[in-house]
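Asks: Below are the sequence and a predicted model; questions follow.
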Amino acid sequence: MKHSLPQATDGTLLPNTVAADAPKVPAFDDNELIRTAAKVTRDLNAVRPMIYWTDLLASAVIGYGAMIAAIMIESTGLAILAGIISVLALYRAGSFIHELTHIRRGSMPGFHFTWNALIGVPLLLPSFMYEGVHNLHHMRKRYGTVEDPEYLPLALMKPYTVPLFVLVSALAPIGLFIRYALLAPLSMVIPPLRKLVVERYSGLVINPEFRRRSPEGEFKRQWYAQEIAASIWAIVLLTAVATGFLPMKAFLIAVAIAAGSVVLNQIRTLVAHLWENDGEVMSVTEQYLDSVNVPPPGLLPALWAPVGLRYHALHHLLPGVPYHALGEAHRRIAEALPKGSTYYRANHTSLFGLVAGLVRGSAGQASSTQSGTTS
């Protein structure tokens, strides 16, 4: 594991730390950080529905409006600009799927349904693909282990893994059409295929070893309703293209915009963590340090890490704080803790620096592995 907690200049361990060569058990937590973060943000846990609704609806209107403009505008330059705006807006709207997994059901009546109707089903990414999966990533003893569906030790893998991780996401729209237009209907009458679809193709995961369990209870009803809606939508779209009702140009532009949003999210995922854990159980503080904050004054993270995702490390520390309160939570914690404390060690400055660090880390790991093999 790469993250040991602070040491004194003579190498002795400070309180609540472990040596780098200690047995593979969770390190002691920085209890001051955990207590302070909980104390100063106690009043920030309530969601503000007006912010959620306004943000989602505005993002959806801008996203789809810009998509229509990209399809209809004759000027190539203006069409590309409209496409970029559409990618950013729909990416922001799509990012609310993360909030759906954390807000309590009933706190905003109709929000889950509206998000799926506006974003989830049209983009073939209904919320059941994330709900019931993402919460496993936050489980204390699952994070960073082989049981975490959203974790890969990318910093410890081959250098080509990093660009491949991003490039493969561009094919997501094709995979989603196959999943919903073909596999979903067939799986309803072929039980072995259904098992495969549920286990392997029903979750937004990056861990290839993860296998999803079949849904139960009320969630099963929600899953099936969303899946049927997405399946019908995929079949209707493909039929419209095949019959000429939907022009191929319009379809390809829409697919390119959807792919752009997925690629942007994959790049954001690439730097959401440092990906340095080798599969062992981590303490809360270690999980925090393996995650990334990109706080102000930088402005670009508001575009590539929207809806509070620029405070991803803080979110792992306080998963109950809604996205609109994370900025205030960061300010309060930073004011309450001294410079140089553990809290500041998860703060980073830019996307490019994080990607470069990940590439260097994987290249260094590959080099050391090769040296060890040949020695």
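Replies: In hand now; what should we look at?
Asks: okay, CA-based contacts and neighbour counts for the rest of this
Replies: Will do.
Asks: Not counting stretch 247-267 itself, show me its contacts.
Replies: Identification of contacts with stretch 247-267 by Cα atoms under 8 Å, 6 or more residues apart in numbering yields 67, 70-71, 83-84, 86-88, 90-91, 123, 165-167, 169-173, 241, 304.
Asks: swap the cut-off to 6 Å and go again
Replies: Outside stretch 247-267, the residues that touch it by Cα atoms under 6 Å, 6 or more residues apart in numbering are 71, 87, 91, 166, 169, 170.
Asks: cool, stretch 282-296 as well?
Replies: 26-27, 29, 272-274, 310-313, 346-349.
Asks: Let's see that with 7 Å instead.
Replies: 3, 26-30, 272-276, 301, 310-314, 316-317, 345-350 (Cα atoms under 7 Å, 6 or more residues apart in numbering).
Asks: In helices, which of those appear?
Replies: Secondary structure from DSSP state H places 301, 312, 313, 314, 316, 317 of these in helices.
Asks: and here's the other structure:
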Amino acid sequence: MNKLASEGVSLTKQAYGLTEDLMTPNAAVYWIDLVISTALMWGGFWIAATTANLAIGLVAGLVSVLALYRALSFIHELTHLRADETPGFRLGWNALIGMPLMTPSLMYEGVHNIHHIKDRFGTALDPEYLPLSRFTPLKLAGFLFVALLAPLGVILRSAILIPLSFVVPSLRVYVRTKLSALMINPDFVREDLNRWRPEWVAQDVACWLWSWAVIAATVMGWLPVRFVLTGLAIFSVATFVNQARTLVAHHWDNDGSKMTLDEQFLDSVNVPPPNLASELWAPVGLRYHALHHLLPRLPYHNLGKAHARLAQALGADSHYHQASEKGLFEALADLFRRVAQKQPGAEKAAAR
């Protein structure tokens, strides 16, 4: 084993030893956070969709965007939680968030865990990795702004493709393998068709019925069009913010080859304090993304405490300190700078 790989294993062991007492999720924290986030999401939406005051509407809309984003981000936690650790939380999250936003937990369960498999991370088999630093600036910008269309995508899936898939078997296979995963790798195909759970079918049906109910209420005039457009706008902005956060979650430098544990950690990014704004654009622990890859079972509410311990205990020469960025804009600027440097003719231009 080379020195880099050896250090990676050592870092993992050191991190676990320093945080072993923080591995137990606190169910009360999860429930309180989710309920408050959901209340702010719907409350902000209601005010934004009804007020005649533009300033109040914009502020309420922003609150709803951030609360929606935070509440939706719990789908990530669900993939790492055992059912007995937070009783009823998966069902509660799907009822409050997954079904209304037509983004049920099935779209991350059985998918996100693949991103954490050592031999798949950063390869063509990873659903959440692309060599983004090798994109052109225009293609990278396209990756960012296409997220604005996410609400239309989930409506198409829920209102049209899901009901059709129950009468067209080949379409059902396609929906399950290609349209039932939150992924950024367009070539990823779900392989767990034989383990498709009854509750996942129930989630699909619930999203289908919800979408039809909203459409019917709008057509009949029971639901004002302003409510629908406001909801779509809030959802769209939230997915855009998440896409921007995705751009800085990793360095995206890998070419598809297998990576050591240390290389996987160093490809990931923390945006820790003193940057407080990262709690808004990378909520529910997402600002400690590198630490999460180091210790995937660490619950989100303990990531800050774990980071403080590791930052203090590990020496200045530890790889752990190399995974931090100062902020969102600094990390985005670094990504676009590396993208520009890899463009044809960039080296010649720099030498002039």
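Replies: Cool, got the structure. In this text, all values refer to a predicted model and were calculated from it rather than measured experimentally.
Asks: What does the superposition give as a TM-score?
Replies: Superposed pair, TM-score by TM-score structural alignment, normalised by the length of the second structure: 0.96. Supporting alignment: 347 aligned residues with a Cα RMSD of 1.4 Å.
Asks: of all the contacts of stretch 247-267 of the first structure, which two lie farthest apart?
Replies: 71 and 166 (25.7 Å; Cα to Cα).
Asks: host element of whichever residue in the first structure pairs up with residue 39 of the second structure?
Replies: Using TM-score structural alignment, the partner of residue 39 of the second structure in the first structure is residue 61. Using DSSP states H and E, residue 61 of the first structure sits in helix 49-72.
Asks: to the chain's geometric centre, what's the distance from that helix?
Replies: 20 Å (Cα atoms, centre = their mean, to the nearest Å).
Asks: So what touches that helix?
Replies: 79-80, 82-83, 85-87, 89-90, 92-93, 108, 250, 253-254.
Asks: What segments of the stretch 151-300 of the first structure are strands?
Replies: Assigned by DSSP state E, counting those that start in this stretch, the strands in the stretch 151-300 of the first structure number zero.
Asks: what are the ranges of the helices in it?
Replies: Remark: helices assigned in the stretch 151-300 of the first structure by DSSP state H, counting those that start in this stretch are 161-167, 172-177, 184-187, 191-200, 217-242, 248-270, 284-289.
Asks: just the ones you listed: most buried one?
Replies: helix 284-289 (a mean of 23; mean count of other Cα atoms under 10 Å).
Asks: which part of the second structure lines up with that one?
Replies: Taking TM-score structural alignment, helix 284-289 of the first structure hits residues 261-266 over in the second structure.
Asks: on that earlier part again, from the contacts of stretch 282-296 of the first structure, keep the buried residues only.
Replies: 3, 26-30, 272-276, 301, 310-314, 316-317, 345-347, 350 (16 or more other Cα atoms under 10 Å).
Asks: how about residue 370 of the first structure, what does it touch?
Replies: No contacts exist for residue 370 of the first structure under Cα under 7 Å, 6+ apart.
Asks: now it, what's its secondary structure?
Replies: helix (DSSP: H, G, I helix; E, B strand; the rest coil).
Asks: what's the distance between it and residue 364 of the first structure?
Replies: 10 Å (Cα to Cα, to the nearest Å).
Asks: ok, the residue lying closest to residue 256 of the second structure once chain neighbours are set aside - how many residues close by?
Replies: Computed as Cα to Cα, 6 or more residues apart in numbering, the closest residue to residue 256 of the second structure that is not its neighbour in sequence is residue 123, at 4.1 Å. If you count neighbours by other Cα atoms under 10 Å, residue 123 of the second structure ends up with 21.
Asks: next one: residue 338 of the first structure
Replies: Neighbours of residue 338 of the first structure (other Cα under 10 Å): 11.
Asks: Check residue 79 of the first structure too.
Replies: When neighbours are counted by other Cα under 10 Å, residue 79 of the first structure comes out with 20.
Asks: my read: it touches residue 85, true?
Replies: No. Between residue 79 of the first structure and residue 85 there is no contact under Cα atoms under 7 Å: 9.9 Å.
Asks: Residue 125 is in contact with residue 230 of the first structure, correct?
Replies: No. If you go by Cα under 7 Å, residue 230 of the first structure and residue 125 don't touch, sitting 8.0 Å apart.
Asks: residues contacting residue 111 of the second structure?
Replies: Contacts of residue 111 of the second structure by Cα under 7 Å, 6+ apart are residue 181.
Asks: Map it across to the first structure for me.
Replies: So, by TM-score structural alignment, residue 111 of the second structure is matched to residue 133.
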